[in-house]
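Peer 1: I'd like to go over a predicted model; first the sequence, then the structure.
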Amino acid sequence: MRTPSVRFARAAALLVGSCAAVSTLAAAPASASTPVTPLSPAAQPSIIGGSTAQNPGYITRFNGHANGYTFFCTSTLIGTRWVLTAKHCMYDNNGRRLTDIDLYIGSNSASGGVHAKASTTYVYSGGDLALIKLNADGGGTFARLAGSSSDAQEGDAARVYGWGATQSTDEGNHQSSVLKQAAVQIADTSATDYFGGPAIAADTPDGAVAGGDSGGPMIDDGVQVGVCSTSDRSSTTTYGSVAAGRSWIRQVSGI
C-alpha cells in the first residue's frame, strides 16, 4: 500500500476550526489540463514533535489556492527566482495543476519573509519533484543541492524542516505557525517516493513528518539531499532524491 503523501489543504474561505483534509496526487504524472486520481482524505503529512528551527534563509512556505482551498506545503529557494518543492504539491483537490501560488521565503513565521508569486511551474516526470519560477527575486540565500547520490549515505544523521501539522489528528487546526525541524537517520538510499521515483527513506525518532511538510528539505551535512514526499506519521518518511533529479533541475532552471 502506498505511504501517504504529506501535503495539507485548508478551506480558505472558512474560519479557523472549519478545516478539511483533501487529497493529493496519484500515480501517473499529468499535464496542466489533465485531472489525476486523488488520494483518500486521510492521506496527508508537519513535524510532530521535533523542535523550533532557525530558518537558514532559503526555506520557503508554499500556499497554493484553488476551489476555495489553500494548499500548504514547504519548499526551498535554490536560486534568485527558483524554488524546489514536491510534485504532488502542484495539484489541487480535483487533480489539476495549481496556477495561484504564494511563496513566503526565509522567515521562521509561516506568513513572514520575502513574498513572491509563482509565474511558471514545472513537474519532474521521474519522481516527486517540482520547480517554481518566481515573479520577483526571492532573496540571496539558497539551498545547496546534492550533486551525486554519495551526498546521502545510509546511517547519516540529517535534519528535516517544515511548517506542517504538530499532531496527527485534526491537522487543520494544528498547523505550525513557526518553522520546525526534526533529526532523522537515513535508513535506505534506494527507496521510492510517492510516484515511484528514486528516494531516500529515513527513520524519524525525534519527530514525525506530517501534513504541510511536503516539499520541504532533508539536509545532510549542509546539503539538500531530499524533498519531502511521504510519511507514515510515526517512524518513517521518504524524500524524493535531489541527486536523481539534479540534471532535470539544471536543465529547467540553469542551476
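Peer 2: Perfect, I can see it now.
Peer 1: all contacts plus neighbour counts: C-alpha atoms, from now on.
Peer 2: OK.
Peer 1: tell me which helix or strand residue 117 sits in.
Peer 2: strand 114-123 (DSSP states H and E).
Peer 1: which helices and strands does whichever strand or helix holds residue 228 pack with?
Peer 2: Secondary structure assigned from DSSP H and E places residue 228 in strand 223-231. Secondary-structure packing of strand 223-231 (3 or more C-alpha pairs under 8 Å, 6 or more residues apart in numbering; DSSP states H and E): strand 217-220, strand 236-241.
Peer 1: adding another structure so you can compare the two:
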Amino acid sequence: MSIARALTGAVGAAIALAAFAAPAQAAEPTPPPDARPMIIDGSEVDSAPWAARLFVNGQENCTASIIAPEWVLTAQHCVEGAGDGVSFNIGNVDQTQGEKASAKPGGVHIHDTADLALVNIDHAVQTEYAPLGATGDVNVGDTVQTYGWGATCTDKPEIECQSQILKVANVDVTDIACQDYRGGTAVCATRGDGIPAGGDSGGPMFSNNKQVGVASTSDRQQNTAYTNITEYRDWIKQLAGV
C-alpha cells in the first residue's frame, strides 16, 4: 500500500479532513489525523504575485495559483464539498496579506478524474498570473520548484506551525505519468532541499518558470506527486480561457 498522503493542511476545515489522506495509487478510507503530512525545509519566497492562499469558511486550508483575472487553480481535494465557502488572499507571500477574493456562487469547478479544481472568483484581480506549461515543459531528471504555505514541523499541531510566509522547495522529477490522489496523470518527484506536504495541497510546481503541476500527495519524507497540468490544458482552457 502506498504511504503517500493527500497534502491538505486542514486546520479544522471539515472538507479538508474528509479528503485528507489517500494514496497516489487508489482511494482508501481516511487515516487518523496523525498521518497528516508536513512540509520540511526549503526556503522563504521574496515575491510570488501569482500566489493564492486558500481558505475554507475562513480557515486557512491550502495553496493555489491565480492563472487568469478571475480564475484560481488548485487541487480538487481542497475544495470538494466546500460550496461557496472558498476564499483567497492573492498576490502576497504573507498569507495574511494580499487581495481578498471569494468564489462566485457555483464558481467551484472540479475535474472529473484528476485532483484539479478551478475556482471562478468574484472579481478580476490584476497581478502577474502563473504561466501554464505545455507538453514537454517538464521531464524526468528536471529539478523543479514547489511552493506552499504548509506546516514546518512534525511535533506540534499544524495550526501552530503553518508558515506565514510562502516557501519554496526544489524537488527532482522521477516520472511525468504517475498518478495523483484521484488516479489522474501526475508528475512524481523526490526530495531535493525540501519536501512539500500539509497545507501545500493545490500549490504549484514550476519548471523553467512555468507551472506544470498542482500539489496532490506526499509521504512527508521523500516522495511527492503533483497533478500534471500539461495533460489537462484543454480542460483549463475551456473554463478559464488560458
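Peer 2: Received it, and whenever you're ready, just let me know what you need. Note that the structure is a prediction, hence the values are computed from the model and not measured.
Peer 1: once they're superposed, tell me the TM-score.
Peer 2: For this chain pair, the superposition-based TM-score is 0.89 by TM-score structural alignment, normalised by the length of structure 2; 231 aligned residues with a C-alpha RMSD of 2.1 Å.
Peer 1: quick check, central residue of structure 2?
Peer 2: Among the residues of structure 2, the one closest to the centroid is residue 202, at 1.5 Å (C-alpha atoms, centre = their mean).
Peer 1: state the number of residues packed around the aligned partner of residue 228 of structure 2 in structure 1.
Peer 2: In structure 1, residue 228 of structure 2 lines up with residue 241, judged by TM-score structural alignment. Neighbours of residue 241 of structure 1 under the rule other C-alpha atoms under 10 Å: 32.
Peer 1: would you confirm that residue 241 of structure 1 contacts residue 224?
Peer 2: No: the pair residue 241 of structure 1 / residue 224 is not scored as a contact, 9.3 Å apart, by C-alpha atoms under 8 Å.
Peer 1: contacting residues for residue 188 of structure 2?
Peer 2: 173, 174, 175, 176, 177, 178, 179, 223, 224, 225, 226 (C-alpha atoms under 8 Å, 6 or more residues apart in numbering).
Peer 1: picking up where we left off before, contacts for the very next helix or strand once past the strand holding residue 117 of structure 1?
Peer 2: With elements assigned by DSSP H and E, the helix or strand that comes after strand 114-123 of structure 1 is strand 130-134. Under the criterion C-alpha under 8 Å, 6+ apart, residues 81-87, 90, 116-124, 249 lie in contact with strand 130-134 of structure 1.
Peer 1: list only buried entries from the residues you listed.
Peer 2: The neighbour-count criterion (16 or more other C-alpha atoms under 10 Å) marks 81-87, 90, 116-118, 121-124, 249 among those as buried.
Peer 1: now for these: which two are most distant?
Peer 2: The largest separation in these, counting by C-alpha to C-alpha, is between 116 and 124 at 22.1 Å.
Peer 1: hmm, back to that, which part of structure 2 matches the strand holding residue 228 of structure 1?
Peer 2: Per TM-score structural alignment, the counterpart of strand 223-231 of structure 1 in structure 2 is residues 210-218.
Peer 1: ok, average deviation of that stretch from structure 1?
Peer 2: Aligned to structure 1 and superposed, stretch 210-218 of structure 2 gives a mean residue distance of 0.3 Å (mean C-alpha distance after the TM-score superposition for structure 1).
Peer 1: contacting residues around that stretch?
Peer 2: Outside stretch 210-218 of structure 2, the residues that touch it by C-alpha under 8 Å, 6+ apart are 4-7, 22-24, 37, 74-75, 115-116, 130-134, 137-138, 180-181, 186-187, 195-197, 200-206, 224-230.
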